[in-house]
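> only geometry, no sequence info:
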């Protein structure tokens, strides 16, 4: 039987995600986050966007995860929280990445948000203003972890922010039922160090969506069950 953790297309526009989603492990949570709405409160107004690409980092056994082997540091500590908060980190000294922490306390799972799509023209304008650079195609705006963080003004000050509580700087709301979406899965991006885990098909995205960061030739249809 299919499990719907997010509500359908006709659900109230600003209803929060169900707590059950945050309790899932990252591999199961990642496709369920597709179609859901990420909300960022800024000084210029609220920005709402739809999640169109995710990537799973599945616990202490995943060699691609920052918490591989149970590594618990100042950086990774938030990954060991109970699901429902944000994990924000910096890569290459210049790009922030936004993750949704999932699963139970002390079980470090996280879902990287790789691409989002603005819900309205106003949202797109606010995101472009945050980006501050020329946008020639949709993926230039928010297709990729670093781009979407710049478009939503996400930085390390939002690390550990609660995503399951409305009223803060960042939260998640119900969008479309992921069961209704055309989802594909493929290997994750740029993690050769993960050895045998590098080829796990733990990246999920909406087929044909122009905001997706990378279209993979290895992508296969994915059906939620």
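Received, thanks. The structure presented is a predicted model; accordingly, all values stated were derived computationally and were not measured.
> okay, CA-based contacts and neighbour counts for the rest of this
OK.
> which stretches of this protein form helices?
Ranges of helices within the chain are 19-22, 26-33, 121-131, 138-142, 145-151, based on DSSP state H.
> just checking, what packs against the longest strand belonging to the chain?
Across the chain, the strand with the greatest residue count (assigned by DSSP state E) is strand 45-58. Using 3 or more C-alpha pairs under 8 Å, 6 or more residues apart in numbering; DSSP states H and E, the elements in contact with strand 45-58 are helix 26-33, strand 37-42, strand 109-118, helix 121-131, strand 203-206.
> Between strand 37-42 and that strand, find me the angle.
130 degrees (axes from the mean of the first three to the mean of the last three C-alpha atoms, to 10 degrees).
> any idea of the angle strand 45-58 forms with helix 26-33?
Using the same axes, to 10 degrees: strand 45-58 against helix 26-33 is 150 degrees.
> putting a second one here so we can go through both:
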């Protein structure tokens, strides 16, 4: 594995490619996190993307530079974490296999079972203490740490979940066989 400190080139590509390549990467926020096991890609011309209708105060980070965080509040309840790719595109982090700071995650989530700590974007947000204050911050700087895998893990791919538009796009990726994904492939 190598540490990704400010590799804008990795993120300055199609979010679909980045979403697949993030599977198996280790990610932490202030030392709490684990291995990314599920992602979804969103593109500018994608009706399900927050960027589809253009720039707003909420999605401004999506139109900023690659390799930055895009954070949004889902249904007024859950902060969700995305990695910005090309302008107007991002990768939603849907699930992480917990590895570091598990007791901290349990306290934040009020859940004991490891599999349920980060299996879904809202759970990821709560377990990693994602908040609006992280929106627009560079992924190569504190509090973030992202380490890409040195070899490609086995991937599963399928349609995105939890959306009502452009549902047919096969832009959801996961670690094949992982029990930590939010939904089976």
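Looks like it came in fine. The model shown is predicted, which means the values in this text are computed figures rather than measured ones.
> Got a TM-score for the pair?
The TM-score (TM-score structural alignment, normalised by the length of structure 2) is 0.92; 185 aligned residues with a C-alpha RMSD of 1.6 Å.
> Now check residue 205 of structure 1 against structure 2: what is it aligned to?
Under the alignment (TM-score structural alignment), residue 205 of structure 1 pairs with residue 174 in structure 2.
> on that earlier part again, quick one, which of the helices and strands packed on strand 45-58 of structure 1 gets closest to residue 69 of structure 1.
With C-alpha to C-alpha as the criterion, residue 69 of structure 1 lies closest to strand 109-118 of those, at 12.3 Å.
> so where in structure 2 does that closest one end up aligned?
With TM-score structural alignment as the criterion, strand 109-118 of structure 1 aligns to 89-98.
> what would the helices and strands packed on strand 45-58 of structure 1 look like in CSV with mean neighbour count and distance to residue 192 of structure 1?
Formatted as CSV, those follow (neighbours: other C-alpha atoms under 10 Å; distance: least, C-alpha to C-alpha, whole Å):
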stretch, mean neighbour count, distance to residue 192 of structure 1
helix 26-33, 25, 19
strand 37-42, 20, 29
strand 109-118, 29, 17
helix 121-131, 18, 29
strand 203-206, 27, 14
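> if we compare these, which one ends up closest to residue 216 of structure 1?
strand 203-206 (9.9 Å).
> if we look at the closest one, which residues are touching it?
30-31, 34, 52-56, 181-189, 212 (C-alpha atoms under 8 Å, 6 or more residues apart in numbering).
> how far apart are that strand and its match in structure 2?
Following superposition, strand 203-206 of structure 1 is found to deviate from structure 2 by 0.3 Å on average (mean C-alpha distance after the TM-score superposition for structure 1).
> check contacts around residue 140 of structure 2.
Neighbours of residue 140 of structure 2 in contact, by C-alpha under 8 Å, 6+ apart: 4, 5, 6, 7, 67, 146.
> what residue of structure 1 takes the place of it?
So residue 140 of structure 2 corresponds to residue 164, using TM-score structural alignment.
> And residue 28 of structure 2, by the same measure?
Checking TM-score structural alignment: residue 28 of structure 2 goes with residue 39.
> surely residue 51 of structure 2 meets residue 86?
No: the pair residue 51 of structure 2 / residue 86 is not scored as a contact, 11.5 Å apart, by C-alpha atoms under 8 Å.
> Let me know the outermost residue of structure 2.
In structure 2, the residue that sits farthest from the middle, by C-alpha atoms, centre = their mean, is residue 112; the gap is 22.4 Å.
> In contact with the residue mapped onto it from structure 1: list those residues for me.
With TM-score structural alignment as the criterion, residue 112 of structure 2 lines up with residue 135 in structure 1. Neighbouring residues of residue 135 of structure 1 by C-alpha under 8 Å, 6+ apart: 128, 141.
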